[in-house]
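Colleague: with the input below, show me the fold.
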Amino acid sequence: MSGHKRMRRQHQKQLISLENRLKAEMDQHRLRLQKELETHGNNSYEEMERLARRHAAQTDKEIKSSLLEENRIQLQVVSQQKKELSSFLENQKKDYRLCKDKTRDEVTQDAAIPKEEKQEHLSRHKETMQRSQAEEEARLLGQQRALYDRTCRALKRRSVVKRHQFEQEQIREELNKKRIQKEMEHALQIRQDESTQDLERRQLLLLQTLRTQLVRMQHQTELENQEEYDDRRQRELHRKHSLEQRQQPRTLKMLEVQIKKQFQDTCKVQNKQYKALRNHQMEVAPKGDHRLILKALKEEQTHKLALLAEQYQHSIHQMMASQTTKTKSQMESQHEREQQKLEQKISIRRAHLEEKVEEEQVLLQKDRSERIKQLLDRQERESDGFHSESSRLGFGSLGSVDFKEDHR
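Modeller: Below is the predicted model of the structure:
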């Protein structure tokens, strides 16, 4: 294998090795980003689970607290009503005794009334008072019962209102948490895309830099080989030509063979022309001038062959320079295409990411609106049902019921 081919293969191996290393680096980068995104998703899920458990615990606590508050107020109302009833009955007893004594005194002082009539009058008065007191007691018990029922109903209404407020606070907290998590996810995806862009640009720069260095090294080697060839061409023309042909690329070798063939053909034509010219001059010139004529023709032929050799060498140099320029231009065009392709890829990926972020934000807002609407609709149905039931049970407005707070 020629040195030139060996060098090109080594360069190709270096490029392939770098490409494989960069690909492995990109794979690790993408895997790290994927794990980072999965970790964020898992953390968000666990955070929402903790929030759900906390909300459930808060709901249970709120329900128990509401029940305890209802029981406390109910017991307070019952206790107060017992005191009122006890005081009412005690006052009735006092009034009954006073009225009974007064009536007996009045009847006793009137001597004209017979004894049986007095007893009958006292009995009727006693029955009237007892009936009146029983009616008053029943009326008081009815009022107390109505107040108790109204208080219980008002307590239920307050519990419903507090539960609705509590549910609204919880859903706002949940939806705000989801919004913050989604914003953090989008920010993470944008940072990941930017880091991927930086890595892609850096990798492309490394690959293009290595390719440029290898091409420059290859051109330098070719130039050194050509210069070495030029230095030794007089001593080892045929051997060096053969060796150089094996070292150069096939396209250059074919071009050099063509130039060499043109040079050889031209030399043959000139040799024929000089031979014909020599024969002609030898025929027409005197025999004594033949030696001078041959010498002059020989010098002229040597001079022209030297010019042809110089032209041949110049053509070889031009061919090498043209090939180097062409290779450099091709490499620069390739680098430009790679850069444009990368920027287009980055632009498309970023556009897709921004579109995805916008769609998810719209869906999140839509879900938020639907969740809030569903909650408010359900709460409105519950409130309407509660008010309808209250009206059916005979309760009017419950907003005027006042509760004494327990500050223990």
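
Colleague: please make it C-alpha for all contacts and neighbour counts, starting now.
Modeller: OK.

Colleague: show me where the stretch 201-350 of the chain has its helices.
Modeller: 237-247, 250-284, 290-392 (DSSP state H, counting those that start in this stretch).

Colleague: and if you look at the stretch 51-200 of the chain?
Modeller: Using DSSP H, counting those that start in this stretch, helices in the stretch 51-200 of the chain cover 115-232.

Colleague: give me the number of residues near residue 379?
Modeller: Using other Cα atoms under 10 Å, the number of residues around residue 379 comes to 19.

Colleague: correct me if wrong: it contacts residue 164.
Modeller: Yes: between residue 379 and residue 164 there is a contact at 6.5 Å, judged by Cα atoms under 8 Å.

Colleague: residue most distant from the centroid, the chain?
Modeller: The outermost residue of the chain relative to its centre, with distances by Cα atoms, centre = their mean, is residue 112 at 109.9 Å.

Colleague: distance of it from residue 371?
Modeller: 89 Å (Cα to Cα, to the nearest Å).

Colleague: with residue 357 instead?
Modeller: Taking Cα to Cα, one finds residue 357 at 21 Å from residue 371.

Colleague: these two: which has the busier surroundings?
Modeller: Taking other Cα under 10 Å, residue 357 and residue 371 do not tie; residue 357 has more neighbours (19 against 15).

Colleague: please give me the structure for this one as well, since I'd like to look at both together:
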Amino acid sequence: MSGYKRMRRQHQKQLIALENKLKAEMDEHRLKLQKEVETQANNAYIELEKLAKRHAAHADKEMKTALTDEKKFQQQIAAQQKKELTTFLDNQKKQYKLCKEKIKEEMNEDYSTPKKEKQERLSKHKENMQHSQAEEEAQLLAQQRVFYDRNCRAFKRKVTMKRHDLEQEQIREELNKKKTQKEMEHAMLTRHDESMQELEYRQLKVLQKLRMDLILLQHQTELDNQIEYNNRRERELRRKHVLELRQQPKNLKMEVTPKAEHKAVLKALKDEQTRKLAILAEQYEQSINEMMASQAVSGGGLILRGGVII
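Modeller: Next up, the predicted model:
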């Protein structure tokens, strides 16, 4: 195997080694960013769980407080109404007693009415009075029931509005927390994207530099080999020409012009060398242009072909 082929293979190994190194670096960086995303997502989930538990505990506490307050409120109304009813019944008893005594006095002063009739009249007065007091008591109880129901409904409505306000406040707090988390996530992903682009650009720059250096080295080696070949070929032609001159007859040597022929051969060799050098220079320039065009097309990212970064 020639030295040039060994050099080409060595260059290929260098490129593959660098590509593998850059790919490993990219994979490690991508894994690091993915872990950061997962960590932030877990932290966000934990924060929302804590917030939900705090909201639930607060709502449960408020509900228990509301039930206790409602029970106290109902007990206060019931106690007040019981007191009112007791006072009302006491007044009825007093009124009943006064009316009864008054009727008895009137009957005692009435000597013309038979005793039996007086008893019937007294019983009827008692019955009428009891019926009237029963109606008044029923009316009072009905009024108390209406008052009790109306005030209990008002109290429950107040508690419900307070619970609704609390729920709205908790929902706003949760939404603000989620909004903040989304903004943090967006900022992190933007930072990750910029980080990936920077790494891709840096890796592309390193890879293109190595390719450029290797191409320059290859072209320089090709140029040196071509120059060496041309020089060797020129020496061979010189030796061949001298040998042919020595082998020619003397009279033929007098007829030819070795010096002129020698100059023509040298000129042909130089022209051939110039032509090949021009071809090499053109190939070199074309390779450079293709590399620059490939770099421009690649932009800020690395291109993967067959799982290998190029």
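
Colleague: tell me which of the helices of the stretch 201-350 of structure 1 lies nearest to residue 42 of structure 1.
Modeller: helix 290-392 (18.2 Å; Cα to Cα).

Colleague: the closest one to helix 250-284, inter-axis angle?
Modeller: 160 degrees (axes from the mean of the first three to the mean of the last three Cα atoms, to 10 degrees).

Colleague: near residue 211 of structure 2, how many other residues are there?
Modeller: Residue 211 of structure 2 - counted by other Cα under 10 Å - has 19 other residues nearby.

Colleague: so which bits of stretch 147-167 of structure 1 are buried?
Modeller: 148, 150-160, 163-164, 166-167 (16 or more other Cα atoms under 10 Å).

Colleague: actually stretch 293-307 of structure 1, not the one I typed
Modeller: Buried residues in stretch 293-307 of structure 1 (16+ other Cα under 10 Å): 297, 301, 305.

Colleague: now stretch 210-223 of structure 2
Modeller: For stretch 210-223 of structure 2, using 16+ other Cα under 10 Å, the buried residues are 210-212, 214-215, 218-219, 223.

Colleague: now for residue 147 of structure 1: what does it line up with in structure 2?
Modeller: Using TM-score structural alignment, the partner of residue 147 of structure 1 in structure 2 is residue 147.

Colleague: ugh, typo on my part, it should be residue 315 of structure 1
Modeller: Using TM-score structural alignment, residue 315 of structure 1 sits opposite residue 272 in structure 2.

Colleague: neighbours around its match, how many?
Modeller: 13.

Colleague: circling back to that earlier point, of all the helices of the stretch 201-350 of structure 1, which one is nearest residue 188 of structure 1?
Modeller: Of all these, helix 290-392 comes closest under Cα to Cα, at 11.3 Å.

Colleague: elements contacting the closest one?
Modeller: When contacts are defined as 3 or more Cα pairs under 8 Å, 6 or more residues apart in numbering; DSSP states H and E, helix 290-392 of structure 1 sits against helix 115-232, helix 250-284.

Colleague: and those as TSV, adding distance to residue 108 of structure 1?
Modeller: Shown next, in TSV, are these (distance: least, Cα to Cα, whole Å):
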stretch	distance to residue 108 of structure 1
helix 115-232	8
helix 250-284	156
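
Colleague: ranking those helices by burial, who's on top?
Modeller: When these are scored by mean count of other Cα atoms under 10 Å, the highest mean neighbour count falls to helix 115-232 (a mean of 16).

Colleague: return the distance of that one from the chain's centre.
Modeller: Taking Cα atoms, centre = their mean, to the nearest Å, one finds the center of helix 115-232 of structure 1 at 20 Å from the center of the full chain.

Colleague: between it and helix 237-247, how many degrees?
Modeller: 170 degrees.

Colleague: nearest residue to residue 103 of structure 2 in space, please, no chain neighbours.
Modeller: Spatial nearest neighbour of residue 103 of structure 2, chain neighbours left out: residue 122 (7.1 Å); criterion: Cα to Cα, 6 or more residues apart in numbering.

Colleague: correction: residue 267 of structure 1
Modeller: Sequence neighbours aside, residue 305 is the residue nearest to residue 267 of structure 1 in space, at 6.9 Å (criterion: Cα to Cα, 6+ apart).

Colleague: alignment lookup: the one you found to structure 2.
Modeller: So, by TM-score structural alignment, residue 305 of structure 1 is matched to residue 262.

Colleague: now residue 45 of structure 1
Modeller: Checking TM-score structural alignment: residue 45 of structure 1 goes with residue 45.

Colleague: ok, now how distant is that match from residue 39 of structure 2?
Modeller: Taking Cα to Cα, one finds residue 45 of structure 2 at 10 Å from residue 39 of structure 2.

Colleague: between these two, which contacts overlap?
Modeller: Residues touching both residue 45 of structure 2 and residue 39 (Cα atoms under 8 Å, 6 or more residues apart in numbering): none.

Colleague: stretch 3-16 of structure 1 against structure 2, how far on average?
Modeller: Mean deviation of stretch 3-16 of structure 1 relative to structure 2 after superposition (mean Cα distance after the TM-score superposition for structure 1): 2.6 Å.

Colleague: what stretch of structure 2 does that stretch fall on?
Modeller: Under TM-score structural alignment, the match for stretch 3-16 of structure 1 is residues 3-16.

Colleague: buried set for the matching stretch?
Modeller: 11, 15.

Colleague: can you list contacts of it?
Modeller: So stretch 3-16 of structure 2 is in contact with 207, 210-211, 214, 218, 221, going by Cα under 8 Å, 6+ apart.
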